[in-house]
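**Q** I'll drop the sequence and a predicted model, then ask my questions.
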Amino acid sequence: MSAEAGASAASLPIALDAAGGDHGAPPNVEGAVLAARGGVRVLLVGDRVALHAELGKFQGSAGLPLEIVDAPDVVGMDEHATDVRGRSGASINVCTRLVKDGHAAAAVSMGHSGATMASALLTFGRIRGVERPAILTHMPARGGMTTLLDAGANADVKASYLVQWARLSTVYLKVLEGRDNPTVGLLSIGEEDHKGSALVLEAHALLRALHGNGINFHGNVEGRDIFLGTTDIVVTDGFTGNVVLKLAEGEARVMFGWIRDALNSGLKSRLGGLLVRTSLRGLADRLDPSTYGASILIGVRGLAFIGHGSADATAVKNALLRASRAHEGRLLPRLEAAFGEQGAVPAAAGE
């Protein structure tokens, strides 16, 4: 079935790349079913026959707001991101076209992250005033979470990119998380204004000049501040941000392995483990990437969310819910309005 062209903006479904990811259709379809039971309309994009067969495993799915859009091709996880060009039948390209043509509110993919970024950028283009889009992700922190960007879209950056990402993430947190005046930190090797690389020093000057004009700039922050929740937002280049993200994910897995080993080291430890099992499960949920579902590619003129290739059904469901909230909150027009109102980033001293 195809999406209805006359659907109103408020009722637009989310286009899910149901063929993408390490495990293909099963977790995508299950996550879509869970989201649909929560009231989110979903377009399942992929091989029609395979998706119908997978959807048939869920009792009552025929009555849910789910539709299947055929896409005969998929960009594999081992292919190059540029392979997305010219493959009109690839599931991620079908998803982004559905958004571009007004048949879907957002595109969500747990598949090839590079291909998703390339497809979104080629199909949507950039918001006026944004030089490069960024991957915005959430990391667990004391008291809640810290929003980090860029998490991997741009290894080599300019200072102006970091300022633009600070603006984008500020609006994002206002719309989706209800943060009235989120604070922005610039990742560096010291809190002092004079610490950091040439890039950091230039970005610091630009951010300081814009403090109070759409950006609540805290100053430099260090790596530990991400987990302490010192600021709501931390901006950095995509190379550093991706290293931080993968390091945190790896450390969380190792830490829980240590805890599991310690609690199984003897009879008393096992008894103690039974007493703290509920608390540990809550901690595990906070550290689980599936809690946040997917990261938004922010800065393009369309809503696109990128998840982990190993995502499970819970991650898919949460990604769809987050995408739906972004659309209902009119995130994209508010991002465009913020850049239209605030104009260009001022040049650093000496330019």
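**A** Everything's here; your move. Numbers count the residues shown, from 1 in each chain.
**Q** drop to CA atoms for contacts and neighbour counts, all remaining ones
**A** Fine.
**Q** ranges for the helices of the protein?
**A** Under the criterion DSSP state H, the chain carries helices at the ranges 25-37, 48-55, 91-100, 113-124, 159-177, 198-209, 223-228, 238-263, 267-287, 313-328, 331-342.
**Q** next, the angle helix 113-124 makes with the third one.
**A** Spelled out, that is helix 91-100. Relative orientation of helix 91-100 with respect to helix 113-124: 30 degrees, computed using axes from the mean of the first three to the mean of the last three C-alpha atoms, to 10 degrees.
**Q** give me the residues contacting helix 91-100.
**A** Residues from elsewhere that reach helix 91-100 (C-alpha atoms under 8 Å, 6 or more residues apart in numbering): 15-20, 45-46, 71-75, 84, 87-88, 104-109, 115-116, 119-120, 123-124, 302-304.
**Q** name the residues of that helix that are buried.
**A** Of the residues in helix 91-100, those with enough neighbours to count as buried (16 or more other C-alpha atoms under 10 Å) are 91, 92, 93, 94, 95, 96, 97, 98, 99, 100.
**Q** likewise the longest one?
**A** Neighbour-count burial for helix 238-263, counted by 16+ other C-alpha under 10 Å, picks out 238, 239, 240, 241, 242, 244, 245, 248, 263.
**Q** again with the fourth one
**A** Judged by neighbour count (16+ other C-alpha under 10 Å), helix 113-124 contains these buried residues: 113, 114, 115, 116, 117, 118, 119, 120, 121, 123, 124.
**Q** which other helices and strands contact that helix?
**A** Other elements packing on helix 113-124 under the criterion 3 or more C-alpha pairs under 8 Å, 6 or more residues apart in numbering; DSSP states H and E are helix 91-100, strand 304-306.
**Q** make sure residue 227 is actually in contact with residue 144.
**A** No - counting by C-alpha atoms under 8 Å, no contact exists between residue 227 and residue 144, whose distance comes to 9.3 Å.
**Q** which of those two has more residues huddled nearby?
**A** The residue with more neighbours, out of residue 227 and residue 144, is residue 227; 18 against 13, by other C-alpha atoms under 10 Å.
**Q** how about the nearest residue to the more buried one, chain neighbours excluded?
**A** Leaving aside its chain neighbours, residue 227 sits nearest to residue 141 (4.2 Å; criterion: C-alpha to C-alpha, 6 or more residues apart in numbering).
**Q** before we move on, what about residue 144?
**A** Of all residues not flanking residue 144 in the chain, residue 229 sits nearest, at 7.4 Å (C-alpha to C-alpha, 6+ apart).
**Q** let's bring in a second one:
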Amino acid sequence: MIRISIDAMGGDHGPNVVIPALMTVATRRPDIRFIIYGLEDQVRPELAKFPQLAEKSEFVHCEVAVKMDEKPSAALRHGRWKSSMWKAIEAVKSDTSDACVSAGNTGALMAMSKFCLRTMASIDRPAIAAIWPTLRSESVVLDVGATIGADSHQLVDFAILGAAMARSVFGIDRPTVGLLNVGVEEVKGQEEVKDAGRMLREADLGSMTYRGFVEGDDIGKGTVDVVVTEGFSGNIALKTAEGTARQIAGYLRSAMRRTLMARIGYIFAKSAFNALRDKMDVSRANGGVFLGLNGIVVKSHGGADSEGFAAAVELAYDMVRNRILDRIEADLDLFHARNRQAAATKSADVEVDEEG
């Protein structure tokens, strides 16, 4: 049985979206159980509509719901111990739950997750990883907002984290990894990115295949399975892609309504347009995974509908089922072992040269 703790108060719609989403997941994943945290007067009426879900769930009343516009520091100070967000995260720490899902305030969720779960021993900063629809299929992109700016070691950490996620979600034994850059040539880009590329090439990790630098248009093409960048550029890329998808969808709706012939044409091509709509629907790839923590936390988009929140919960389910934390720890151990071996070899070579 996989246990998922849920912050039912997060997002723009709260329990009105969260509870129906959980019913959807419970139907599709019979081996799942939920621990739902929230305000009783709002959650209980929704939960009563789904008796089957109530049987597979435990509800815990909380006194506080973190506001979507609340500053992370204030949320951590006032919401700690009492809020539905904190308690859902704390359930992971106490091993009451295997993963936490919330559609709440991103900054507050990250601050509480870092404070409660802490980062893994060799990770400086966590990353938010998103699943990105591509022409080929899907890719993992990280970081999309947790870390503004990153040095070469942090970018390498992100590559290891992203590769572990790709192996867990996509079932790829050795996913391809690329560093987002202003060009594919080795001489281009910031020093941090170039140094990270050199480190990944030299490490030659069995958990991934490093393909070098990729550019912005490579994300949508699906050139690699994992795209690595720091949070500032990653978040801009994510929001730009979401906005472009909505823009194109708006253009199509406008064009289909323009003339009678266009409306008739839409009737004949409706199945094709529906397929395009599904491909461009950002909610179907909903869920940002906080990687690098001692526990699994998934952030749903605040405006996600029921199907979108269900996708985030199922992503958390997959992370648990495929033991992503064990994969990350094994990959990090291998990387640091390779680094120690390389350092020892280099030191021995220097001693030989000095003696010579």
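**A** All right, it came through fine. Only a predicted model underlies this, so the values are computations on that prediction, with no experimental measurement involved.
**Q** hmm, back to that, aligned counterpart of the residue nearest to residue 144 of structure 1 in structure 2, please.
**A** Residue correspondence, TM-score structural alignment: residue 229 of structure 1 in this structure matches residue 222 in structure 2.
**Q** relative to structure 2, which residues correspond to the strand of greatest length in structure 1?
**A** For structure 1, the strand with the greatest residue count under DSSP state E is strand 134-141. Taking TM-score structural alignment as the measure, structure 2 aligns residues 127-134 with strand 134-141 of structure 1.
**Q** touching that stretch from outside, list them.
**A** Contacts with stretch 127-134 of structure 2, where a contact means C-alpha under 8 Å, 6+ apart, come from 138-147, 158, 162, 219-222, 231, 279-280, 285-292.
**Q** what do you get for stretch 58-74 of structure 1?
**A** Surrounding stretch 58-74 of structure 1, the residues in contact under the criterion C-alpha under 8 Å, 6+ apart are 1-3, 19-20, 32-33, 36-37, 39-48, 51-52, 55, 87, 89-92, 94.
**Q** now these: which count as buried?
**A** The neighbour-count criterion (16+ other C-alpha under 10 Å) marks 3, 19-20, 32-33, 36-37, 40-48, 51, 55, 89-92, 94 among the contacts of stretch 58-74 of structure 1 as buried.
**Q** OK, contacts around residue 188 of structure 2?
**A** Counting by C-alpha under 8 Å, 6+ apart, residue 188 of structure 2 has contacts 181, 182, 194.
**Q** could you dump these to JSON lines with neighbour count?
**A** JSON lines is the format used below for the contacts of residue 188 of structure 2 (neighbours: other C-alpha atoms under 10 Å):
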{"residue": "181", "neighbour count": "20"}
{"residue": "182", "neighbour count": "13"}
{"residue": "194", "neighbour count": "19"}
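**Q** what angle do the longest strand of structure 1 and helix 267-287 make?
**A** Counting by the same axes, to 10 degrees, strand 134-141 of structure 1 lies at 150 degrees to helix 267-287.
**Q** about what we covered before: just give me the neighbour total for the match of residue 229 of structure 1.
**A** That count, for residue 222 of structure 2 with other C-alpha under 10 Å as the rule, works out to 19.
**Q** before we move on, what about residue 295 of structure 1?
**A** Residue crowding around residue 295 of structure 1 was assessed by other C-alpha under 10 Å; the count is 24.
**Q** the counterpart of it in structure 2 and residue 54 of structure 2, how far apart?
**A** Using TM-score structural alignment to pair residues, one finds that residue 295 of structure 1 aligns to residue 288 in structure 2. Between residue 288 of structure 2 and residue 54 of structure 2 the computed distance is 27 Å (C-alpha to C-alpha, to the nearest Å).
**Q** wait, residue 183 of structure 1 sits on residue 217?
**A** Yes - here residue 183 of structure 1 lies in contact with residue 217, judged by C-alpha under 8 Å, at a distance of 5.9 Å.
**Q** neighbour count winner among these two?
**A** A side-by-side neighbour count of residue 183 of structure 1 and residue 217, using other C-alpha under 10 Å, places residue 217 first with 22 against 19.
**Q** residue 86 of structure 2 corresponds to which position in structure 1?
**A** Counting by TM-score structural alignment, the partner of residue 86 of structure 2 is residue 93.
**Q** the helices and strands packed on helix 113-124 of structure 1 into TSV, with extra columns for distance to residue 161 of structure 1?
**A** Converted to TSV, those look like this (distance: least, C-alpha to C-alpha, whole Å):
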stretch	distance to residue 161 of structure 1
helix 91-100	24
strand 304-306	19
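**Q** which one of these lies nearest to residue 132 of structure 1?
**A** Comparing those by their distance to residue 132 of structure 1 (C-alpha to C-alpha), the top pick is strand 304-306, with 14.4 Å.
**Q** which residues of structure 2 does the closest one align to?
**A** Under TM-score structural alignment, the match for strand 304-306 of structure 1 is residues 297-299.
**Q** give me the mean distance between the matching stretch and structure 1.
**A** Using mean C-alpha distance after the TM-score superposition for structure 1, stretch 297-299 of structure 2 ends up 0.4 Å from its aligned counterpart in structure 1, as a mean over the superposed pairs.
**Q** now that stretch, how far from the centre of its chain.
**A** 7 Å (C-alpha atoms, centre = their mean, to the nearest Å).
**Q** relative to residue 294 of structure 2, how far out is residue 337 of structure 2?
**A** 21 Å.
**Q** neighbour-wise, which of those two wins?
**A** Using other C-alpha under 10 Å as the criterion, residue 337 of structure 2 and residue 294 rank with residue 294 on top: 18 against 13.
**Q** do I have it right that the more buried one meets residue 120?
**A** Yes - in terms of C-alpha under 8 Å, residue 294 of structure 2 counts as a neighbour of residue 120; the distance is 5.6 Å.
**Q** that older thread, can I get the buried residues of helix 91-100 of structure 1 in TSV with distance to residue 179 of structure 1?
**A** Formatted as TSV, the entries for the buried residues of helix 91-100 of structure 1 read as follows, by distance: C-alpha to C-alpha, whole Å:
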residue	distance to residue 179 of structure 1
91	35
92	32
93	33
94	34
95	30
96	29
97	32
98	31
99	27
100	29
